[in-house]
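Sequence and predicted model, in that order:
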Amino acid sequence: MESRAAVIAVLVADGVPGHQLTVGPMVFTTAATAFRTVEYDVRVCAATGTVETGEPVLRFAVPHGLDTLGALGAGDTVLVTGHRAYREPPAPALADALRGCAARGCRMAAVGTGSFTLAALGLLDGRRATTSWPRLAEFTALFPRVTTVPSGEPSVADGPFHTAAGVFGGLDLAVDLVERDHGVRVAAEVARRILLPFHDQVAADHQEIEREAVERGVDIGPTLEWLETNLHRPLTLDEIAAHAGVSVSSLNRRFRARTGQPPLQYLLGVRLQRAQLLLENSETPVEQIAARTGFGSSANLRHHFQRRTGTSPRGYRAAHRVLTGIAAKPEGEGEGEGEGEEGRGS
């Protein structure tokens, strides 16, 4: 009998956060694209024909209905995303469909407030689970039979039930499911392909600056080193020029010749790189990182970090932990033979 691809049914409803709609499917399709022996059939389904996302509101047609859930069995996965009406009990048709999936041995997963849906059906009773961090207290109060896991764990597995908090919790959950299906090597490659653009952006910018500096050969090296050791201070152009022993106009010319940037823009890049390293290699709170790198406040750090990397400092730290946590795991057995990084084509 010919085997079929494992189905990943992504269940959505009005108010689904955009990242929850995309992150899980991105992980599974990346795995299937990168490894020719990995087969996932990702299907977005809903109880209604159209669904709207949360802010910003986008309305889209959903290609599959609840009949998709009725056809699932062992080896398939249901991924329930967060939604606006998470406090309300699931409609009878949806409740029957989800209970049927669980009874047939499907793997059941939920991201964010999707955990409320599984818990409302009693499927999480006696199990460990988590949800969106701002909703943990509410979840605990509503479902006392569920052992609520605090926000230190972005995703939680208990038997065939998997729950996660937020965007990077959902990413952690999806990568974990890939690892369970296909081993550490596949999961690490998927994480690398998805997260490396976040991880490398600031470092790549700084390396390019250093390369250009060497090529131009203009020596303001002592001032650059001085900046590195004084990032915590609210440095001004006049102060930097005074250290270099030149006028502000001359300082600007020298910095542009050496780094390709004006002094304060260069300083911003160095501060962001230092913040990146602290996020990766320490447990220092974001507020303290902001002070130590000269941003003054966490809001100011978040603003500049978001513009440079596309994610927040806390999001970057969570993503880096997912990436390094998987990459650091020893290779185990049963990762699939003959799996190569041969793409299937565009």
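In hand now; what should we look at? Residues are numbered from 1 along each chain as shown.

CA atoms for contacts and neighbours, from now on please.
Will do.

my guess is Val62 meets Thr50, correct?
Yes. Counting by C-alpha atoms under 8 Å, Thr50 is a contact partner of Val62 at 5.4 Å.

Can you show me the helices along the stretch 1-150 of the chain?
For the stretch 1-150 of the chain, applying DSSP state H, counting those that start in this stretch gives helices covering 18-34, 67-70, 92-103, 114-120, 136-142.

Can you give me the buried ones in the first one?
Taking 16 or more other C-alpha atoms under 10 Å as the neighbour-count basis, helix 18-34 is seen to contain the buried residues 18-21, 23-34.

between these, which is nearest Arg256?
Taking C-alpha to C-alpha as the measure, Arg256 sits nearest to His19 out of the buried residues of helix 18-34, at 39.0 Å.

which non-adjacent residue is nearest the closest one?
In space, and not counting its chain neighbours, His19 is closest to Val167: 6.2 Å by C-alpha to C-alpha, 6 or more residues apart in numbering.

ok, second structure coming up, stack it against the first:
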Amino acid sequence: MAGDIGACMWDLYEIAIPASVFGMPQPDLADPWYDLRICTAPPVPPPASALPPDHGFSLRTPHRFEDLADAGTVIVAAVPEAVVYGQPFAPGLIEALRQAADAGARMVSLCCGAFALAEAGLLDGRRATTHWMYTGELAKRYPNVQVDGSVLYVDDCDVLTSAGMTAALDLCLHLVRCDLGAHVANQLARRMVVPAHRSGGQAQFIDLSVPVTDDESLGPVLQWATEHLDRPLTVDELARRAGLSTRTFYRRLQSVTGTTPLKWLLNQRIARAQTLLETTSMPIEKVSEHSGLGTATNLRRHFTQRVGVTPTEYRRTFDVV
């Protein structure tokens, strides 16, 4: 992982997320797990006016930016000193990012870490995102970057960028899903008590097996729905189970999840199909039935639109025969 590990607490938040996702072994989910190393420049006391007073603490690490050359994935955490406070990028960071990319590393940024990737020229001609407060600044500073402020993260093959703050968690779980599969990512998300939904325009969703919500009237019924996805569920039925009118249920679910009940159900069905394709040899027809998508044709259509590959191709990735 790369980034300036300075004193800013906002910076430390984006460091804590990948540390929690990749730095804590999960041998029952995948063994070996990731080998996370936090890299930074040699510590230099910041100018007295560079950061707000008493706004954080420092973090020491034995790994330096030159160690990034050996990484398979490089994650750049937020760099507020270069974006918010007008300070230079950490010495050696930009060149280290270029060298890591040249060596074939997958390059990832969290929040305003996208500015470092852009400074290194790694976002030129690519679609990317950052914290919504700084999308305009990113586009202004780096006009060759196709800035999209409407998404939680952008996956552009070997270069990925996330929006601000907790969107970093969405992207980190997406990396786990890409590397280790939907089942592992979903189980890890459940352990981290991550919501089953993310709002915000065209936001991409992390679909969990067990939905979590602070709305006490929705939590139980969404839990029940994920346990009965093989049934032909309707919005009216879910509303009755929640003790709400259909209109009120629709409004509350859309407010909490940022999507409609039918789209939420479709996301859950696709997630169930992914798990079945990864972990069983169940025929495609049965996968479609158990996930509530009906026919194999219907499964293929929705699955390909949502995941980008057919169910058969997805299964082949995980060597399920």
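Done, it's in. Model, not experiment: these values are computed from the prediction.

TM-score, when you put one on top of the other?
Between these two chains, after superposing, the TM-score reads 0.59 (TM-score structural alignment, normalised by the length of the second structure); 233 aligned residues with a C-alpha RMSD of 4.0 Å.

More neighbours: Val62 and Thr50 of the first structure, which one.
Ranked by neighbour count (other C-alpha atoms under 10 Å), Val62 of the first structure and Thr50 place Val62 first, with 19 against 15.

before we move on, back to that, would you convert the helices of the stretch 1-150 of the first structure into TSV that also reports distance to Thr309 of the first structure?
As requested, these are exported to TSV (distance: least, C-alpha to C-alpha, whole Å):
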stretch	distance to Thr309 of the first structure
helix 18-34	16
helix 67-70	38
helix 92-103	38
helix 114-120	28
helix 136-142	28
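
for the ones you listed, which one sits closest to Leu173 of the first structure?
Proximity to Leu173 of the first structure (C-alpha to C-alpha) singles out helix 18-34 among those, at 8.3 Å.

Show me where the stretch 151-300 of the first structure has its strands.
Using DSSP state E, counting those that start in this stretch, the strands of the stretch 151-300 of the first structure run over 155-158, 161-164.

Is it possible to get CSV of those that adds mean neighbour count?
Formatted as CSV, the strands of the stretch 151-300 of the first structure follow (neighbours: other C-alpha atoms under 10 Å):
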stretch, mean neighbour count
strand 155-158, 20
strand 161-164, 27
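
possible to save those as JSON lines with distance to Leu277 of the first structure?
Below are those laid out as JSON lines (distance: least, C-alpha to C-alpha, whole Å):
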{"stretch": "strand 155-158", "distance to Leu277 of the first structure": "24"}
{"stretch": "strand 161-164", "distance to Leu277 of the first structure": "26"}
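
For Thr140 of the first structure, find the nearest of these.
strand 161-164 (14.0 Å).

Which secondary structure elements does that closest one sit against?
When contacts are defined as 3 or more C-alpha pairs under 8 Å, 6 or more residues apart in numbering; DSSP states H and E, strand 161-164 of the first structure sits against strand 107-111, strand 128-129, strand 155-158, helix 166-182.

so that strand matches what in the second structure?
Aligning strand 161-164 of the first structure against the second structure (TM-score structural alignment) gives residues 159-162.

The matching stretch: average distance to aligned residues in the first structure?
Once the two models are superposed, stretch 159-162 of the second structure sits on average 0.5 Å from its counterpart in the first structure (mean C-alpha distance after the TM-score superposition for the first structure).

what sits up against that stretch?
Residues outside stretch 159-162 of the second structure that contact it (C-alpha atoms under 8 Å, 6 or more residues apart in numbering): 106-111, 114, 122-123, 128-131, 152-155, 168, 171.

Nearest approach to Pro263 of the first structure belongs to which of the helices and strands packed on strand 161-164 of the first structure?
helix 166-182 (34.7 Å).

Okay, buried residues for that closest one please.
In terms of neighbour count (16+ other C-alpha under 10 Å), helix 166-182 of the first structure has its buried residues at 166-179, 181-182.
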